[in-house]
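Participant: Sequence below, structure please.
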Amino acid sequence: MTDVAHTPRVFSGIKPSGGLTLGNYLGAIKRFVETQGQGMDTIYCVVDLHAITVWQDPADLRNATREVAAGYLASGIDPDQSVLFNQSQVSAHAELGWLFNCVARLGWMNRMTQFKEKAGKNAEKQSLGLYAYPSLMAADILLYHATHVPVGEDQKQHVELTRDIAAKFNHDYKADGFFPMPEPVIEGPATRVMNLRDGTKKMSKSGESDMERINMTDDAATIAKKFKKARTDPAPLPETYKELSERPEARNLVDIYASLSDTSAEAVVTEYAGAGWGQFKPALADLAVSKLSPISEEMDRLMKDPAEIDRILGKGADRAREIANPILERTYDIVGMVRSTGA
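Facilitator: Okay, here's the model as predicted:
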């Protein structure tokens, strides 16, 4: 097989384990919306198979899956422009994931830092799925021959693994260019939103205090309260963004303001140079409320009609299968699996 040209195509997904946070919105969904209609196919997924690498209550998982879908829709993902679905409705993800389990090397998996972080000292008690999920993530991407993957900085390693798997498959099966080399897309001032109480930690759905994060379901009063009470340091905002390098809480709030206002962090610092937090945090709170309240209100409306969310996800799954199944079938053929045809 000779080198083949691949349609420019974006794939990315969000795991439905707990509620959506501002980190999910600024680090992922907002950029998904901006990519939509820019001349590339856009495929966005609720990766529910990844969620069960750790125990999920079934009722909570259903609710969280619908909430992520509602977050996509409320933020501006158009299911007529983009393919929007939940992963488990397209069985080709799991099938290609198994093939890639047989391509990926143990040494590669052992280098994955996220497993080490999540497993901690109890690695032997974790599920095999938690260890192996990066190969399923590679399948998620390559199943659609995606060329671009919007990710946060902490997910870049997984895209690099995806490239390794694609390269090894193409080489081993003499299928040059069959799977593309996807590029991670990491851009913007808040690709990694940090904890409002500790600027050295990522904002997380599982943090101990609800004041650490902005939930996408928070109402206007709660959003304002959390930003006004966010941890900062005593010094005012400096003249240059570079001066925030050793001030993680201050840098995080500036990054959030920049992303919400569609400007650069440098421009925000220039505008507020010398200002104290008594001036900056209320301005940030007002900005956040104006941008996020319409989304939380629309999410609330959508969540009251779960049948409509399910209908949209089902329609998206049909479209996803139309792209994925021929690629999976061709993969099976390349590997040497017998594929019966006819009656």
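Participant: only C-alpha atoms for contact and neighbour calcs from this point on.
Facilitator: OK.
Participant: Run through the helices of the stretch 101-250 of the chain in chain order.
Facilitator: In the stretch 101-250 of the chain, helices defined by DSSP state H, counting those that start in this stretch lie at 106-110, 113-119, 128-142, 156-172, 220-228, 248-260, listed in chain order.
Participant: For the fifth one, which helices and strands make contact with it?
Facilitator: On a contact count with 3 or more Cα pairs under 8 Å, 6 or more residues apart in numbering; DSSP states H and E, helix 220-228 meets helix 277-303.
Participant: Alongside the first, I'd like the structure of this one:
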Amino acid sequence: MFLRVNRVPSILRSSKDPLRALRKSNSTLSAPPANNESAVRPRTIFSGIQPTGIPHLGNYLGALSNWVKLQNDNPQDKLIFSIVGWHALTLPQNPKELSASRRDMLAVLLAIGIDPKRSIVFHQDSNAMHTELAWILSCITPTGKLRRMTSWKTRLAESRNANDESEVDESLLNAGLLTYPVLQAADILLYQATHVPVGEDQRQHLELSRDIADSFNRTFKGSSRMFPLPTALITPAKRILSLKDPSSKMSKSAVDPASRILLTDSAAQITAKVRAAVTDSIASGVTYDPAARPGTSNLLAILAACADEDVQQVAERCTGMSHGELKAEVASAIESLVARPRAEFHRIRADPGFLDQVAREGATAAREVSARTMVQVRARIGLI
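Facilitator: Here you go, the predicted structure:
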């Protein structure tokens, strides 16, 4: 099957020498700011999320709310948010469910406050230049580096446990699981991103992206560096744990649906899930002690995150409560937080024409930016 030809940006259509025109009109793309200018130059911020179902409360408080904050608090920056469908294919997908999940995720991003007039928001899989650049970068990335990635080691360990064997051949895992960090690097570098919001579990992937960018710059030299080395943008992240197993993060892949609160859960569902959350048998009131009382502490952390307060102050305020009273307080706080985006989601999701328009315009804007990068990349490697 052939990939659809992407729309060619106007700057390419109107010039007999597109490379020269691109360099003239947008030369700053290929040159990172000097150290003394970095503080005043706008940043290009890129981040992505997989279309793997409705996000849960942990996703929202841990990452998505920070996207909205970055958008609203930094008017000088360019922000690019992508729903990374290509990455979802590293695991088996039901085509109909994946198609619905793509729309769900776009509707969620719009519902929580991502503004398509302010930020570029689009489906990664609508821009084939992601996979084109990923292939080019994979040709300069040693497999040894990819095998040292924690994500690959984790998948290999999970495969071994699933097969109940001490040794499992790597051939049981698909190549996409090994190479998807290169695609992740391509996602970032394609837009000349200078900053990437990351959590601790993604730092290794960003370091690989920096290594790949540096390798390309040194291998294919020009008058200036092709890619800036993306910087980790550490944003405040609330770590929300499972309601059923407070030793692990809240997860969409957990077997028990009561372990997580989805952004589309009704008030009744939220109340039921919080009421059934694991706490402890200590009868001396409510205290914040993650080691000794992980379940209770997780509820306090959720309450503090929803109210954007310090968890210790929240714990002091709740000292005299019973667990039942604490759970009622937590359920009320969650409902207050998600009621508006939940209503917005249902409104937006019911308008497929609007979603298609946002997706189409976002993809066009993304291709306009990425085409400039790819013309320069092709010229550097000799394919233009």
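Participant: Would you pull the TM-score for this pair?
Facilitator: Here the TM-score for the pair of chains, by TM-score structural alignment, normalised by the length of the first structure, is 0.90; 334 aligned residues with a Cα RMSD of 2.1 Å.
Participant: before we move on, the earlier item: got the helices of the stretch 101-250 of the first structure as CSV, with mean neighbour count and distance to R339 of the first structure columns?
Facilitator: What follows is the helices of the stretch 101-250 of the first structure, written out as CSV (neighbours: other Cα atoms under 10 Å; distance: least, Cα to Cα, whole Å):
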stretch, mean neighbour count, distance to R339 of the first structure
helix 106-110, 12, 29
helix 113-119, 14, 36
helix 128-142, 22, 20
helix 156-172, 20, 20
helix 220-228, 18, 55
helix 248-260, 23, 49
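Participant: So what does L260 of the first structure match up with in the second structure?
Facilitator: Aligned counterpart of L260 of the first structure in the second structure: C306 (TM-score structural alignment).
Participant: show me the contacts for that match.
Facilitator: L61, A333, I334, L337 (Cα atoms under 8 Å, 6 or more residues apart in numbering).
Participant: Tell me the one among those residues nearest to T364 of the second structure.
Facilitator: L61 (29.6 Å; Cα to Cα).
Participant: counterpart of that closest one in the first structure?
Facilitator: In the first structure, L61 of the second structure lands on L26 (TM-score structural alignment).
Participant: returning to what we had before: any idea how far G62 of the second structure is from the match of L260 of the first structure?
Facilitator: Distance, C306 of the second structure to G62 of the second structure, using Cα to Cα, to the nearest Å: 11 Å.
Participant: Figure out the helix or strand that the equivalent of L91 of the second structure over in the first structure lives in.
Facilitator: Per TM-score structural alignment, the equivalent position to L91 of the second structure in the first structure is V54. Using DSSP states H and E, V54 of the first structure sits within no helix or strand.
Participant: Out of the helices of the stretch 101-250 of the first structure, the one nearest A69 of the first structure is which?
Facilitator: Counting by Cα to Cα, A69 of the first structure lies closest to helix 128-142 out of the helices of the stretch 101-250 of the first structure; the figure is 17.2 Å.
Participant: The second structure: matching residues for that closest one?
Facilitator: Against the second structure, helix 128-142 of the first structure falls on residues 175-189 (TM-score structural alignment).
Participant: Can you check which part of the second structure stretch 157-168 of the first structure sits on?
Facilitator: Aligned by TM-score structural alignment, stretch 157-168 of the first structure falls on residues 204-215 of the second structure.
Participant: My guess is S88 of the first structure contacts A51. True?
Facilitator: No. Contact criterion Cα atoms under 8 Å: S88 of the first structure and A51 do not qualify, at 10.6 Å.
Participant: of the two, who's got more company?
Facilitator: More crowded of S88 of the first structure and A51, by other Cα atoms under 10 Å: A51, with 21 against 16.
Participant: give the contact list for the more buried one.
Facilitator: A51 of the first structure is in contact with K15, P16, S17, counting by Cα under 8 Å, 6+ apart.
Participant: which bit of the first structure covers the longest helix anywhere in the second structure?
Facilitator: Longest helix in the second structure, counting residues (DSSP state H): helix 352-381. On the first structure, the counterpart of helix 352-381 of the second structure by TM-score structural alignment is residues 306-335.
Participant: ok, average deviation of that stretch from the second structure?
Facilitator: Compared with the second structure after fitting, stretch 306-335 of the first structure deviates on average by 1.1 Å (mean Cα distance after the TM-score superposition for the first structure).
Participant: post-alignment, the match of helix 128-142 of the first structure versus the first structure, mean distance?
Facilitator: With mean Cα distance after the TM-score superposition for the first structure, stretch 175-189 of the second structure departs from the first structure by a mean of 0.8 Å once superposed.
Participant: Which pair in the contacts of C306 of the second structure has the greatest spatial separation?
Facilitator: Most distant of those, by Cα to Cα, are L61 and A333, 12.9 Å apart.
Participant: The match of L91 of the second structure and C45 of the first structure: what is the separation?
Facilitator: V54 of the first structure is 19 Å from C45 of the first structure, by Cα to Cα.
Participant: Compare the two (neighbour count), which wins?
Facilitator: Counting neighbours by other Cα under 10 Å for V54 of the first structure and for C45 shows that C45 has the greater number, 24 against 13.
Participant: That one -> the second structure?
Facilitator: C45 of the first structure maps onto S82 in the second structure, by TM-score structural alignment.
Participant: List the contacts of the residue mapped onto N215 of the first structure from the second structure.
Facilitator: Under the alignment (TM-score structural alignment), N215 of the first structure pairs with L262 of the second structure. Applying Cα under 8 Å, 6+ apart, we find L262 of the second structure in contact with I54, P55, H56, L57.
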